[in-house]
Each structure stands twice: as structure tokens, then as C-alpha cells.
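S.K.: just coords:
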């Protein structure tokens, strides 16, 4: 029973770390990265559609992304959606066949803003992991009559070790992203 509860908590914590890494990937660095547009949805014939379903993306140069839509009628909608993206600062150009997005150079001030943003996202992810820990501890406490107190105490120690492991993974991803952001 305790092993099942801990296994479920491990899976949820793993997903929280992956979600944090995905969040970090949406914050742009000095280079262009197609992951910046992963969460972008386009209003395509009245329904919100993810950009990956509407177009292919290439990264021909360090600061340029070329987006080629499968349906040329979506060009304007893609261009408008990219222009409206917060925290991007890029001005897409449309040549009738594709959309070219050239990322501007990041200033030192802007880099520091992005570091603050990434730290906030990292802290949110750690809070989420701790929330999973709290919920799992409540589940372990609910097993009080079914299993012995020693087993529950052992389970709580394992849970604390799991929590520390996943918080450390978030810190490691955060440190990597900060270094990437501050790299000139």
C-alpha cells in the first residue's frame, strides 16, 4: 500500500519536473528556438489550433525561425499570433509562402528580467512538488489503522527523500536555464 502511494507520488513529481522544463523552454534565450512557439495557438477557421498542426518550423540560423504553413490561407493568422505573443519582441515577416521570425538581440536588462521570470516559474514548480508531498503525506496518514506506525514513518522518510530529489532536479534545470539566459 505504501509503495503504491509513493509510486503515484513519484509519477506526479516527475510530471511536475517535466512541466517545469517545458515552461523554462518557452522563455527565450539569445537564440531562436522552435520550442518558443510550442504553446502558441492560432485562430484557424474559428477554432484555436496549435501551431505544430498548421505549419512546419525550421531554424536555419541562430536567431531566425522559418515557419512554413501547410495551408497558405493560415499565413496571416500565424503572423498575427506571433506578433501578439508576450515577451517575444520579434516582428514576423510574411513573404506569401512562409513566415520568417528574426529574434532581436537581448539586452542585459532584458536577460535579467527573463532570469526573474524563470526563477518565478521554478519556484512555482517547487511549490507544486511540495503540494504533491503534502497530499501524499495525508494519504499515508490515512493508512494509519491498516499498516504499522513504523511503516508509515519509513514511508514518510522515503517521501521526504523523493521530494528533495525532485526539488533538486528543478533547481538543476533552473540553474541550466539561467546560465543559458545570461550567456552572451
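M.R.: The structure has been received and is ready for your questions. Being a predicted model, the structure only gives us computed values, none of them experimental.

S.K.: okay, CA-based contacts and neighbour counts for the rest of this
M.R.: Will do.

S.K.: now do the SS call for residue 89.
M.R.: coil (DSSP: H, G, I helix; E, B strand; the rest coil).

S.K.: show the contacting residues for it.
M.R.: Counting by C-alpha atoms under 8 Å, 6 or more residues apart in numbering, residue 89 touches 103, 104.

S.K.: do you know how far it is from residue 37?
M.R.: With distances defined as C-alpha to C-alpha, to the nearest Å, the gap from residue 89 to residue 37 amounts to 13 Å.

S.K.: now do residue 120
M.R.: The span separating residue 120 from residue 37 equals 20 Å under the rule C-alpha to C-alpha.

S.K.: looking at the two, which is more packed in?
M.R.: Taking residue 120 and residue 37 together and counting by other C-alpha atoms under 10 Å, residue 37 has the greater number of neighbours (16 against 12).

S.K.: contacts only, for the more buried one.
M.R.: The neighbourhood of residue 37, defined by C-alpha under 8 Å, 6+ apart, consists of 26, 51.

S.K.: again, but for residue 103
M.R.: Shown here is residue 103, whose contacts under the criterion C-alpha under 8 Å, 6+ apart are 30, 31, 32, 63, 64, 88, 89, 90, 91.

S.K.: list buried residues within the residues you listed.
M.R.: If you count burial by 16 or more other C-alpha atoms under 10 Å, the buried members of the contacts of residue 103 come out as 30, 31, 32, 63, 64, 90.

S.K.: of those, closest to residue 78?
M.R.: Nearest to residue 78 among the buried ones among the contacts of residue 103, counting by C-alpha to C-alpha, is residue 90 at 13.2 Å.

S.K.: hold the first one in mind and look at this next one:
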């Protein structure tokens, strides 16, 4: 395997780990409305499970209110059932035209619990990055053993993988820090 392939693959996988962390943290309620809270909601729409964002417009008219306006009003009850089934922790209020979801304010104690959850999720992200690093290092080691790289090339490549890992770990920490700040400030 060419050295650029190993580095490129490692970098790509590390970026995917960062993106996965951002998606995961996006589903955590922070006491304010965020359309990503409804990312996991699927609706039984004409017999097919359909993501909510494909059959309704989701807007944020106020800081703590999500407004779900279906493109097809006949799907309103199905959307309401889908929100209940997804267990997002919000109670839908159906007025016959649209569904309002009010995000309750968080208590200080709940904010601390969620901050701990963010840290744990970030740690999983770091572990994913470290696993990518380990796999890349193993690939480089095999390549060196097979004679694909000289000692100097091998050490240079290992340094580059470590630099990518350090960059990815910093990015994960920044993502988690931003989310934690958002939660604690409310």
C-alpha cells in the first residue's frame, strides 16, 4: 500500500469520526430548540418509514420552540406518532395545521448530567480516532517489515500519522467543548 494511501485513509477515517461525534452531540438537548433534535424521527408515511425532514418543514420560530409543518397535512397524525415513538423527550402539540414542540429549560443539575454525557461521548470519539491511528501504524509497520519503506520513510510516515491524530483529537476536544459551553450557558 502506498504511503499516501495509508495517510489519506487514516485522515479520512479521523474526519468521519469527528463528523459522527458532531451528529451524536447534535441530538443532545441543550435547553434550546435545534432541528437536529428531530434527526432520529421517522414517520410511517404511506406504509414506508420516512425521515421527518423529508415530509415536513422544521423551523425555529422562538429560541425554545420547534415548529413542524408537514408538506401533506394528512400526515400530521403520523408525524405526531413518529415523534412520540422516537422518544425525543418532547411532547408534540398538534393544532391541526402544524406541530409545536416546546423545549423545556434545563435545571442546573440536568445541565451537569448532560455535560458529563457530552464528555463521555467525546471520549468515544477520541477512542475512534486512536483506533484509526493504531490501524494506520500497524499497516505502516507491515509495510516496513515487507520492505516497502526504508527506516527513514517509515519513521517519517509514523510522525505524519501522529500529527494527523493530534489534529483530530484537538478537533474532537473543541467540538465537545463547544457543546458543553452551549449546555452550561443555556
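M.R.: Arrived safely, thanks for sending. A quick note: this is a predicted structure, and the numbers were derived from the prediction, not measured.

S.K.: superposed, what's their TM-score?
M.R.: Comparing the two superposed chains by TM-score structural alignment, normalised by the length of structure 1, the resulting TM-score equals 0.93, with 183 aligned residues with a C-alpha RMSD of 1.4 Å.

S.K.: quick one, what contacts residue 36 of structure 2?
M.R.: Applying C-alpha under 8 Å, 6+ apart to residue 36 of structure 2 gives the contacts 26, 27.

S.K.: can you rerun that using 10 Å?
M.R.: By C-alpha atoms under 10 Å, 6 or more residues apart in numbering, the contact set of residue 36 of structure 2 is 23, 24, 25, 26, 27, 28, 29, 53, 58.

S.K.: now it: how far from residue 164 of structure 2?
M.R.: Taking C-alpha to C-alpha as the criterion, residue 36 of structure 2 is separated from residue 164 of structure 2 by 29 Å.

S.K.: cool, residue 19 of structure 2 as well?
M.R.: Relative to residue 164 of structure 2, residue 19 of structure 2 is positioned 15 Å away (C-alpha to C-alpha).

S.K.: between those two, which is the more surrounded one?
M.R.: The neighbour count for residue 19 of structure 2 versus residue 164, taken as other C-alpha under 10 Å, is higher for residue 164 (20 against 15).

S.K.: what does the more buried one correspond to in structure 1?
M.R.: When structure 1 is aligned by TM-score structural alignment, the residue opposite residue 164 of structure 2 is residue 162.

S.K.: measure how buried the residue nearest to that match when sequence neighbours are not counted is and give me the count.
M.R.: Distances taken as C-alpha to C-alpha, 6 or more residues apart in numbering put residue 10 closest to residue 162 of structure 1, at 7.1 Å, once the chain neighbours are dropped. Burial measure for residue 10 of structure 1: 20 neighbouring residues, criterion other C-alpha under 10 Å.

S.K.: quick one: residue 10 of structure 1 is in a helix?
M.R.: Yes - with three-state DSSP as the criterion, residue 10 of structure 1 is part of a helix.

S.K.: can I assume residue 49 of structure 1 sits in a strand?
M.R.: Yes - with the criterion set as three-state DSSP, the secondary structure at residue 49 of structure 1 is a strand.

S.K.: now it: how far from residue 36 of structure 1?
M.R.: Between residue 49 of structure 1 and residue 36 of structure 1 the distance, using C-alpha to C-alpha, works out to 16 Å.

S.K.: those two: which has the busier surroundings?
M.R.: Neighbour comparison, residue 49 of structure 1 and residue 36: the larger count goes to residue 36, with 18 against 15 (by other C-alpha under 10 Å).

S.K.: what sits against the closest residue in space to the more buried one that isn't next to it in sequence?
M.R.: Taking C-alpha to C-alpha, 6+ apart as the measure, residue 36 of structure 1 lies nearest to residue 26, with 4.6 Å between them; neighbours along the chain are not counted. For residue 26 of structure 1, the contacting residues are 33, 34, 35, 36, 37, 38, 39, 40, 87, 88, 118, taking C-alpha under 10 Å, 6+ apart as the criterion.

S.K.: the first one - how many residues pack around it?
M.R.: In this case it means residue 33 of structure 1. Residue crowding around residue 33 of structure 1 was assessed by other C-alpha under 10 Å; the count is 21.

S.K.: return the distance of it relative to residue 106 of structure 1.
M.R.: Here the criterion is C-alpha to C-alpha. By it, residue 33 of structure 1 lies 14 Å from residue 106 of structure 1.
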